[in-house]
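Colleague: Got a predicted structure here, sequence first:
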Amino acid sequence: MPMDRKRYPANWNQIATQIKKKANWYCENCNRPCRKPKEDRFQFEDRIKPTPWADELYQEKYDEELGTVFLSKLTRFTLTVAHLNHTPEDCRPENLKALCSVCH
């Protein structure tokens, strides 16, 4: 379901960043480490090497059409912020949770 920006406060990006920082860029459900803004693939790989999630990141897939190998699961390491009561207008901290894209 796409995000209806009209239902979110003007400072939503700031609120969401605060929630993500508080969670230390880890999913609060499955404990998956997630990429920080402007963190490139190599910085992210270095940061998660000591975690069990590193193995999942390295599952490579060969794309015959493009003739290249890519990390097929990298996009699953994106942190989002969920409204627990599904009401975007309700941005109380107790209603917000940092979740990876898979858990969200």
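Modeller: Received, thanks.
Colleague: all contacts plus neighbour counts: C-alpha atoms, from now on.
Modeller: Fine.
Colleague: wait, residue 73 sits on residue 56?
Modeller: Yes. In this structure, residue 73 is within contact of residue 56 by C-alpha atoms under 8 Å, at 7.2 Å.
Colleague: Quick one: distance of the longest helix seen in the chain to the chain centre.
Modeller: In the chain, assigned by DSSP state H, the helix with the most residues is helix 12-22. Helix 12-22 has its C-alpha centroid displaced from the chain centroid by 12 Å (C-alpha atoms, centre = their mean, to the nearest Å).
Colleague: Use this one as the comparison:
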Amino acid sequence: MSRYSKDWQQIALTIKDQAGWRCSKCRCQCLRPGDPTKHLTKSERTKITLTVHHHNRMPEDNRPENLIALCTSCHLSYHNRKQSNIPPGQLSFDF
């Protein structure tokens, strides 16, 4: 059973929209839904994919103040510094 709420995709989309599709840490401009990506490699797409991180590492807690929009690199850095409940190898990103 997933620890994420059924409306997680919509919550995450809202957080990304509010961030202007920029990483809140490094300010990288990330891909928006519908942006052309055929000219990008998978690695390039991954680098500019925006994700949403839970500050308190609890996927059930979707209060806006607990959520932050991060590019893939910055999100993984939080997890690599053991600031997460999910090992980096278990993270998945939609492309």
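Modeller: Received, thanks. If you're wondering where the values come from, they're calculated on a predicted model, not measured in any experiment.
Colleague: any idea which element residue 52 of structure 2 lies in?
Modeller: strand 50-54 (DSSP states H and E).
Colleague: For the helix or strand just after that strand, which outside residues touch it?
Modeller: Once the chain leaves strand 50-54 of structure 2, the next helix or strand it forms, by DSSP H and E, is strand 67-71. With contact meaning C-alpha atoms under 8 Å, 6 or more residues apart in numbering, strand 67-71 of structure 2 is reached by 15-16, 19, 21-25, 28, 30, 47-55.
Colleague: Specify the angle between the strand holding residue 52 of structure 2 and strand 67-71 in degrees.
Modeller: Using axes from the mean of the first three to the mean of the last three C-alpha atoms, to 10 degrees, the inter-axis angle of strand 50-54 of structure 2 relative to strand 67-71 is 140 degrees.
Colleague: about what we covered before: following element in sequence after the longest helix of structure 1, please.
Modeller: Next element after helix 12-22 of structure 1 (DSSP H and E): helix 41-48.
Colleague: outside of the next helix or strand after that following helix, which residues touch it?
Modeller: Next helix or strand after helix 41-48 of structure 1 toward the C-terminus (DSSP H and E): helix 54-57. The contact list for helix 54-57 of structure 1 (C-alpha under 8 Å, 6+ apart) reads 45, 48, 71-74.
Colleague: now the contacts of strand 67-71 of structure 2: which count as buried?
Modeller: 15-16, 19, 21-24, 28, 30, 47-55 (16 or more other C-alpha atoms under 10 Å).
Colleague: hang on, the earlier thing: just flag the most distant two among the contacts of helix 54-57 of structure 1.
Modeller: Farthest apart among the contacts of helix 54-57 of structure 1 by C-alpha to C-alpha are 48 and 72. That separation is 16.4 Å.
Colleague: To which residue of structure 2 is residue 20 of structure 1 aligned?
Modeller: By TM-score structural alignment, residue 20 of structure 1 lines up with residue 16 in structure 2.
Colleague: Surely its match touches residue 52?
Modeller: Yes. Contact between residue 16 of structure 2 and residue 52 holds when scored by C-alpha under 8 Å: they sit 7.4 Å apart.
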